[in-house]
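Peer 1: Pasted the sequence and its predicted model underneath.
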Amino acid sequence: MASSEQPPPGDAKVGEKIFKTKCAHCHTLEKGAGHKLGPNLNGLFGRQSGTTAGYSYSAAHKNMAVVWEENTLYDYLLNPRKYIPGTKKAFPGLKEPQDRADLIAYLEQSTT
């Protein structure tokens, strides 16, 4: 499921604020940190969906087999339920392209 839209340049500082308000209640970023309602995102880039050890993913996430990188995350974060039909993720998505780009910039900086 590829989009022809390229993500704009992101601002990691702004993305950090987005993560704290929209994502941190369900996800952790630090290596070795446990899972919350959602999986720990450390090592996210280059990882296949549904493969984080110790987290119980929906069959939809496991079967999607998408590799997370800037473009796939940009598309996914617009509408997770549309991108991976059948996901148990309740997050409605980030409609603004710049918000998605900023969050991705922060994730790139914070999950490697």
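Peer 2: Nice, I can see it. Predicted model, so just to flag it, every value in this text is computed and none were measured.

Peer 1: alpha carbons only for contacts and neighbour counts from here, please
Peer 2: Fine.

Peer 1: helix or strand for the residue nearest in space to the middle of the chain, which one?
Peer 2: Taking CA atoms, centre = their mean, the centroid of the chain lies closest to Leu73, which sits 5.6 Å from it. Leu73 belongs to helix 70-78 when assigned by DSSP states H and E.

Peer 1: And Asp102, by the same measure?
Peer 2: Assigned by DSSP H and E, Asp102 falls in helix 97-110.

Peer 1: tell me the angle that helix makes with helix 70-78.
Peer 2: 120 degrees (axes from the mean of the first three to the mean of the last three CA atoms, to 10 degrees).

Peer 1: in helix 97-110, what's buried?
Peer 2: Neighbour counts over helix 97-110 (16 or more other CA atoms under 10 Å) mark 97-108, 110 as buried.

Peer 1: one step back: beyond the helix holding Leu73, next helix or strand please.
Peer 2: Counting by DSSP H and E, what follows helix 70-78 is helix 80-83.

Peer 1: gap between Ala65 and Arg47?
Peer 2: 9 Å (CA to CA, to the nearest Å).

Peer 1: got it, and Asn71?
Peer 2: Applying CA to CA to Asn71 and Arg47 gives a distance of 13 Å.

Peer 1: this is the other structure I want to compare:
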Amino acid sequence: MRRFILVLGAGIFAIVPGYAQDAASGEKVFVQCKVCHQIGENAKNAVGPVLNGLFGRKSGTIEGYSYSPANKNSGIIWDEATFREYIKDPKAKIPGTKMIFPGLKDPKQIDDIVAYLKQFDATGKKAGIVPAESKLAKLQ
């Protein structure tokens, strides 16, 4: 009986998806966002603001971008939980936002895009990534 319960329990865990964050997959999900947003060292404001250093930043504060009053006055400090809620349905989280994206519904895509966005610091550099020139200089 004990063996049956263990096998049954293992089967249940095999059915329940585990959503590990995958930045490479997140980059593919971000293709949808590229229509309006840029990220990385050469990113510029476009239809939407630059997304470098998103987590920990106050909503509506990227210099040179014209935010909606709803976004500027939301009081949101972007953290993972807030972004996850927002990206599912932007207009529900911030009524009056200019963002017209209908939202991501797939939890795996949300996990992946969070992992992708978290790589970029406020300057657009990928955290923990050493430029090739620096690696070469250390070898010489």
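Peer 2: Cool, got the structure. Computed from a predicted structure; not experimentally measured.

Peer 1: which residues does the residue nearest to the centre of the first structure contact?
Peer 2: Neighbour list for Leu73 of the first structure: Ile104 [criterion: CA atoms under 8 Å, 6 or more residues apart in numbering].

Peer 1: can you tell me which residue in the second structure aligns to Ala24 of the first structure?
Peer 2: Using TM-score structural alignment as the criterion, Ala24 of the first structure maps onto Lys34 of the second structure.

Peer 1: Could you do Thr52 of the first structure as well?
Peer 2: Per TM-score structural alignment, Thr52 of the first structure is aligned with Ile62.

Peer 1: I'd assumed its match was in a strand, is it?
Peer 2: No - residue state for Ile62 of the second structure (DSSP: H, G, I helix; E, B strand; the rest coil) corresponds to coil; a strand is not indicated.

Peer 1: What is the neighbour count of the nearest residue to Pro102 of the second structure once chain neighbours are set aside?
Peer 2: Excluding the flanking residues, the one nearest Pro102 of the second structure by CA to CA, 6 or more residues apart in numbering is Asp89, at 6.2 Å. Neighbour count for Asp89 of the second structure, taken as other CA atoms under 10 Å: 17.

Peer 1: What does Asp89 of the second structure correspond to in the first structure?
Peer 2: Match for Asp89 of the second structure (TM-score structural alignment): Asn79.

Peer 1: ok, its match - contacts?
Peer 2: Contacts of Asn79 of the first structure (CA under 8 Å, 6+ apart): 92-95.

Peer 1: Show me the subset of the residues you listed that the second structure keeps too.
Peer 2: Retained contacts for these in the second structure, judged by both residues aligned by TM-score structural alignment, their matches' CA atoms under 8 Å, are 92-94.

Peer 1: Please pick the buried ones from those residues.
Peer 2: Here, 16+ other CA under 10 Å leaves 93-94 buried among these.

Peer 1: With distance to Asn40 of the first structure as extra columns, can I get the kept ones among the contacts of Asn79 of the first structure in a markdown table?
Peer 2: Converted to a markdown table, these look like this (distance: CA to CA, whole Å):
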| residue | distance to Asn40 of the first structure |
| --- | --- |
| Pro92 | 19 |
| Gly93 | 18 |
| Leu94 | 20 |
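
Peer 1: can you give me the helices for the second structure?
Peer 2: Per DSSP state H, the second structure carries helices over the ranges 2-15, 23-29, 69-72, 80-88, 90-93, 107-118, 132-139.

Peer 1: Among those helices, which comes closest to Ala43 of the second structure?
Peer 2: Taking CA to CA, helix 107-118 is the member of the helices of the second structure nearest to Ala43 of the second structure, at 13.1 Å.
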